[in-house]
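1. model this:
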Amino acid sequence: MKERWNTWRKEPVSGAFLISILFALILFPYWWLLDQWSRTFFIDHVTQFTFTSTTFIVVLAIIDSTFLIRYYQILQKNKLAHAMNEICENAENCRAMVENAPFPIIVTKYLDNSILVMNKEAKILFLENPEDNVEKKISEEFLSIIKTEHFSDTLPGKKQVFGYEISFDTKTRGTIYTSLSANVIDFLGERAIFTAFVDITDRIALEREILRREEKFSTFFHEVPNPLLILSDTGHILEVNSGCEQYFGLKKEDIITKKLDELIIFSEFNQDSITQLKETKLSSIETLIELPDGQKRYVILHIRLISIRNITHTLLLIQDIDEIKRVQNAISQANNQLSILNSITRHDILNRIMIITSFGQLLEKKISDEPEKRWISIILQSAEDIHTLIDFTRQYQDLGLHEPKWQDVSEIMQKSGIRSLLSDISLHLPDESIEIYADPMLEKVLYNLVDNSVRHGERVTDITLSYKKNGDNLVLRYEDNGIGIDEKDKKNIFTKGFGKNTGLGLFLIREILSLTNITITEHGEKDTGVRFDMKIPSGTFRTVTKEAKTES
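-> Modelled structure (predicted):
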């Protein structure tokens, strides 16, 4: 009831009407007394009616005036109260926004810099203990920086300042860098400075790190003895190092701003060549260049994409391999000549062996007495052994002469030479698609393993190849289900001359694998089959996807 009365009393019309009723009730007795008094004073009824009526109208006008006056008083009071409530709510919202802002905010008096408002982040930034009372001047340290930077002189003229970068020491975080923005505002009726800080310490540190790395890159770039060029995406030369000037015998100003293919040196290697290298995902290419003095040299051009100030450029490094290349060419030529000589010599030896074998067989038919017959048999067997050894040298004459390459064991096992040995044998290959970095004669290794299984396994019907991780290394396992190897023979099977036939098969398998540091051991059991483990070092095997194989 009380709340309804208060609401009714504060409502402009109801409140004013209430005052008018009360005022009328107070004035009614006086009006009645005036009417009685008028009856004794005025005898004439017309005059009496006129007097009382006039008095009633005056009283009514007074009551109406009172009603209107009170009505507008209450109306204005309510408007003022509503405006004050909005101001208080807005002030509270602003206070909450300032207090919970993720960056430091300080409001200070314009004249003496005393603190009016300081949010949590500002307390953390400027005060050693954020719970301290802030009814004091801002840190003298901060004020000295403001004065040193002439900030106080700049603000009155501009009224606002944005992105004003300053640094200062704090007790909690050491030296920090901030971007300061300030406005002159009216705060509760007096001039004040609203100051907001954005911590840019991390950005400054990052910029300095970028600058340090650029300086480091610049130092490396100019100190590297190999020729280095930086190219734009259009192929223009933007920068060269001193090694480039010395190597080509040209001055920097004669090279800068020119396109790569404008230099006679790179007449056959231009921006299109670089683009092609990027598209094929190659990072280097071997080529022959011609120096300004007419000298031709073998080089490897290494291509790298680098970012300078967020712009992609091409770094071209030239590695001179002329001497190495010419030595390799000379060795290759010598090997070719030796190969030809070996072929001719081998052919001549085989011809002589054929003569020995033919005449030996004729003598064997003519002679039937011992020990001559036995001697001729020994001669024929020796001739056969020589023939086998000579044939073996033909197969392995290229051992170690060629660069190792990436090879897939599963693909090698599908080749016709090995497949021809497996007519009655089931072959099980690894599920993983892995390439091994080995001598090109890896095919011969696998061929000989299969050949040994066929020749000596006696009852082999299954051959299985599989991979197994061994720490950082990879083990390629070869197994069959033949008769296996006697335990007493295992330590000698890789020894030169041990075994049937020539005794060179497993020995040469070990030698071929050792060219790329691959080791081979045997762990099978007698009557269950052989198990050869080839341990491939880390870095010399890789998993290849089907997509990558399709692209290659």
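2. Only C-alpha atoms from now on, for both contacts and neighbour counts.
-> Fine.
3. where along the stretch 351-500 of the chain do the strands fall?
-> 405-408, 426-428, 434-438, 462-470, 473-480 (DSSP state E, counting those that start in this stretch).
4. so which of the ones you listed gets nearest residue 36?
-> Across these, residue 36 has its closest neighbour in strand 462-470 (127.0 Å, Cα to Cα).
5. could you dump the strands of the stretch 351-500 of the chain to JSON lines with distance to residue 348?
-> Listed next are those as JSON lines, based on distance: least, Cα to Cα, whole Å:
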{"stretch": "strand 405-408", "distance to residue 348": "34"}
{"stretch": "strand 426-428", "distance to residue 348": "40"}
{"stretch": "strand 434-438", "distance to residue 348": "33"}
{"stretch": "strand 462-470", "distance to residue 348": "40"}
{"stretch": "strand 473-480", "distance to residue 348": "39"}
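6. In TSV: the ones you listed, plus distance to residue 45 and mean neighbour count.
-> Below are the strands of the stretch 351-500 of the chain laid out as TSV (distance: least, Cα to Cα, whole Å; neighbours: other Cα atoms under 10 Å):
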stretch	distance to residue 45	mean neighbour count
strand 405-408	137	16
strand 426-428	141	14
strand 434-438	133	20
strand 462-470	133	16
strand 473-480	135	20
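7. how distant is the longest helix belonging to the chain from the center of its chain?
-> Assignment by DSSP state H gives helix 45-99 as the longest helix of the chain. How far helix 45-99 lies from its chain's middle: 73 Å, per Cα atoms, centre = their mean, to the nearest Å.
8. by contact count, what packs against it?
-> Helix 45-99 sits against helix 12-41, with contacts defined as 3 or more Cα pairs under 8 Å, 6 or more residues apart in numbering; DSSP states H and E.
9. Kindly recompute the last result at 10 Å.
-> helix 2-10, helix 12-41, strand 105-109, strand 115-118, helix 120-126 (3 or more Cα pairs under 10 Å, 6 or more residues apart in numbering; DSSP states H and E).
10. just so I have it, where are all the strands in the stretch 151-300 of the chain?
-> For the stretch 151-300 of the chain, applying DSSP E, counting those that start in this stretch gives strands covering 160-170, 174-187, 190-199, 228-231, 237-240, 284-290, 296-308.
11. Reformat those strands as a markdown table; add mean neighbour count and distance to residue 210.
-> Compiled in a markdown table, these are given as follows (neighbours: other Cα atoms under 10 Å; distance: least, Cα to Cα, whole Å):
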| stretch | mean neighbour count | distance to residue 210 |
| --- | --- | --- |
| strand 160-170 | 15 | 19 |
| strand 174-187 | 16 | 17 |
| strand 190-199 | 19 | 19 |
| strand 228-231 | 23 | 19 |
| strand 237-240 | 19 | 19 |
| strand 284-290 | 16 | 28 |
| strand 296-308 | 16 | 10 |
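12. Turn the ones you listed into CSV, columns for distance to residue 392.
-> Converted to CSV, those look like this (distance: least, Cα to Cα, whole Å):
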stretch, distance to residue 392
strand 160-170, 81
strand 174-187, 78
strand 190-199, 78
strand 228-231, 49
strand 237-240, 55
strand 284-290, 35
strand 296-308, 37
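13. Now show me the structure for the sequence below, then we'll compare the two:
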Amino acid sequence: MPLRDEAEEKLIQSTEVSLALTGKTPGEIIHELQVHQIELEIQNEELKKAHQDLEDSRDRYIDLYDFAPVGYFSLTKETIISEVNLTGANMLGMVRYKLLNTRFRTYISLGNQPLWDSFIFTILNHNEQQTGEFELIRKDGAGFSARIEGIRVEKIDGSIQVRIAMSDVTQCKRVEKDLRESEKRYRMLIETLNEGVWVIDKDSITTFVNPRMAEILGYTAQEMIGKSLFSFMDEQGQRICTQNLERRRQGIKEHHDFEFLKQDGTMIYASLEATPIIDEDGVYRGAIAGVADITDRTYAEKALHESNQKLRLLTNLTRHDILNQICAVKLLQDMALDTSDPVKLQEYLSRTLETANLIEATIGFTREYENFGVVSSGWQRIFPIIESAKTEISPGSITIHNQIPESLEIYADPIIRKVFTTLMENAIRHGKNIQNIRFLSSEFEDTLLLICEDDGIGITDEEKDRIFDHGY
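-> The predicted model follows:
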């Protein structure tokens, strides 16, 4: 039926229009019709604008739908693809229309198909959104990783539809894999370092140590985690550490040596390279330190220092002894030149030979210098040491009594032999009317006394205060 005929038919059937026009003049009726015509034209313009807005909105929706960064698929409950956007089609490497009416399952990798079946079953039997990750196959056979989010939707006609959003996470997976491998290499490096690694938080609580760090202190790594840094040091170390941590809080990185307390109670020397951990807001979050055990090196340095001290002392003593003996040789030589008595000449020559033997013995003792710094302190038998020291002196008529028990041992440095030699030489040189030198031992409570005494004139009171001064 033509549009005009349909309108006239409706007009005839309409009582409202007939009543509205009853009693009106033709001019009034024409005016009403003209107003009504204008209203219709305005309505028509509004309808055209609304129609255009709808088309624009539809176009925007289509653009958003088709060119969204994720693929959108609408599936039947049998997982047949009924709708797909351009992004989804591009992900699978296919033209969109060729994907329609195909089963989505065919694009799931063979190994992931059972997982997909379980995923779809869960969606169809639950109202909540489900998420899963799958390996898919493109048309060209290349695989890629995708994260799929799906939900069941019931349409107006009662049919069930599955809507899914698919994101390509291949690059993310690759980055995650690279990150895991990097972390694995980093952890392997940290765990196999010959240097300890120690991490604390802002409250100085241990959050990480590598196996080497735990080994240095005699713990396992698990035993150290959660413990305060201060529990691994003595009181003096805690005071020093408090000052060091304040510098970490100020962002100061530094290298320093430190003493730590091991689990067995012994102390170790360590060299630290400490660095503060500062977050992006500039807030102190803790510190990390590389720790090297330098205990052996420190003891070696101390031993070297002590050896140098001993060598300087022995050199001074030996030089002093040899110079004294050389003076004696010169004196005997002068006396021999001045006498014409054959008996005295023989005596002077004999004493000169004796003094020369003493010089030789003194020089022979210097061979033991080679052991200083190599041979450390140890248990020494005193009786044979004194007997050996006696060979370096010329006692003349003086009797030396060694009354030390032959089995007596003390913990001492090998240099102690020179101590006994010096004691005897000083007694002989300064004792004047001395006849006897005696070595003996005595125990007093828990103390062992080694005694050297003689029957000479002794030491004056004013000299006793100076006797242990260097160079006296």
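14. what TM-score do we get after superposing?
-> For this chain pair, the superposition-based TM-score is 0.47 by TM-score structural alignment, normalised by the length of the second structure; 291 aligned residues with a Cα RMSD of 5.2 Å.
15. just the angle between the longest helix of the first structure and strand 190-199, please?
-> Here helix 45-99 of the first structure points in a direction 30 degrees away from that of strand 190-199 (axes from the mean of the first three to the mean of the last three Cα atoms, to 10 degrees).
16. Mean neighbour count, the helices and strands packed on helix 45-99 of the first structure: which tops it?
-> strand 105-109 (a mean of 22; mean count of other Cα atoms under 10 Å).
17. Measure how far that one is from the centre of its chain, please.
-> 43 Å.
18. and residue 400 of the second structure, which of the three is it?
-> strand (DSSP: H, G, I helix; E, B strand; the rest coil).
19. and it, how many residues sit next to it?
-> Per other Cα atoms under 10 Å, the neighbour tally for residue 400 of the second structure reads 17.
20. Using a markdown table, lay out the helices and strands packed on helix 45-99 of the first structure together with distance to residue 389 of the first structure.
-> Converted to a markdown table, these look like this (distance: least, Cα to Cα, whole Å):
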| stretch | distance to residue 389 of the first structure |
| --- | --- |
| helix 2-10 | 122 |
| helix 12-41 | 126 |
| strand 105-109 | 93 |
| strand 115-118 | 96 |
| helix 120-126 | 87 |
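21. of these, which approaches residue 229 of the first structure most closely?
-> That would be helix 120-126 among those, by Cα to Cα, at 47.7 Å.
22. right, and the helix or strand after that closest one?
-> For helix 120-126 of the first structure, the following helix or strand on the C-terminal side (DSSP states H and E) is helix 140-148.
23. Could you list every helix and strand that that next one packs against?
-> Counting contacts by 3+ Cα pairs under 10 Å, 6+ apart, helix 140-148 of the first structure packs against helix 151-158, strand 160-170.
24. tell me the angle the shortest one makes with strand 190-199.
-> For helix 151-158 of the first structure against strand 190-199, the angle by the same axes, to 10 degrees is 120 degrees.
25. what sits up against helix 151-158 of the first structure?
-> Helix 151-158 of the first structure has contacts (Cα atoms under 10 Å, 6 or more residues apart in numbering) with 110, 143, 145-147, 160-161, 164, 182-184, 193.
26. can you rerun that using 8 Å?
-> 146, 161, 182-184 (Cα atoms under 8 Å, 6 or more residues apart in numbering).
27. chain center to it, what's the gap?
-> Per Cα atoms, centre = their mean, the displacement of helix 151-158 of the first structure from the mean C-alpha position of its chain is 45 Å.
28. report the angle between the axes of that helix and helix 140-148?
-> Using the same axes, to 10 degrees, helix 151-158 of the first structure lies at 60 degrees relative to helix 140-148.
29. Moving C-terminal from whichever strand or helix holds residue 410 of the second structure, which element do we reach first?
-> Secondary structure assigned from DSSP H and E places residue 410 of the second structure in strand 409-412. Tracing the chain past strand 409-412 of the second structure, the next element assigned as helix or strand by DSSP H and E is helix 416-430.
30. and that next one, what does it pack onto?
-> Counting contacts by 3+ Cα pairs under 8 Å, 6+ apart, helix 416-430 of the second structure packs against helix 382-390.
31. And the helix it packs on, what's buried?
-> Within helix 382-390 of the second structure, the residues scored as buried using 16 or more other Cα atoms under 10 Å are 382-383, 385-387, 389-390.
32. between that helix and helix 416-430, how many degrees?
-> Going by the same axes, to 10 degrees, helix 382-390 of the second structure makes 50 degrees with helix 416-430.
33. just so I know, which of the helices and strands packed on helix 45-99 of the first structure lies nearest residue 86 of the first structure?
-> Each of these has some distance to residue 86 of the first structure by Cα to Cα; the shortest is helix 2-10, at 18.5 Å.
34. just how off-centre is that closest one within its chain?
-> So, by Cα atoms, centre = their mean, the centroid of helix 2-10 of the first structure is 71 Å from its chain's centroid.
35. got it, and stretch 447-455 of the second structure?
-> The chain centre lies 56 Å from the centre of stretch 447-455 of the second structure; the measure is Cα atoms, centre = their mean.
36. nearest residue to residue 137 of the second structure other than its sequence neighbours?
-> residue 143 (4.5 Å; Cα to Cα, 6 or more residues apart in numbering).
37. That neighbour against residue 134, yeah?
-> No. Assessed by Cα atoms under 8 Å, residue 143 of the second structure is found out of contact with residue 134, at 10.2 Å.
38. between these two, which one's more packed in?
-> residue 134 (20 against 16).
39. Endpoints of stretch 186-193 of the first structure, how far apart?
-> Separation of the first and last residues of stretch 186-193 of the first structure by Cα to Cα, to the nearest Å is 9 Å.
40. To clarify, my last question referred to stretch 190-199 of the second structure.
-> Across stretch 190-199 of the second structure, first to last residue, Cα to Cα, it's 12 Å.
41. Pull the residues that contact that stretch.
-> By Cα under 8 Å, 6+ apart, stretch 190-199 of the second structure touches 206-214, 216, 286-293.
42. Just the ones of the residues you listed in strands?
-> Of those, the ones assigned to strands by DSSP state E are 206-209, 286-293.
43. Can you give me the neighbour number for residue 249 of the second structure?
-> 19.
44. just residue 148 of the second structure next, same as before
-> Around residue 148 of the second structure there are 20 residues (other Cα under 10 Å).
45. can you pull the contacts of it?
-> Contacts of residue 148 of the second structure by Cα under 8 Å, 6+ apart are 131-134, 164-167.
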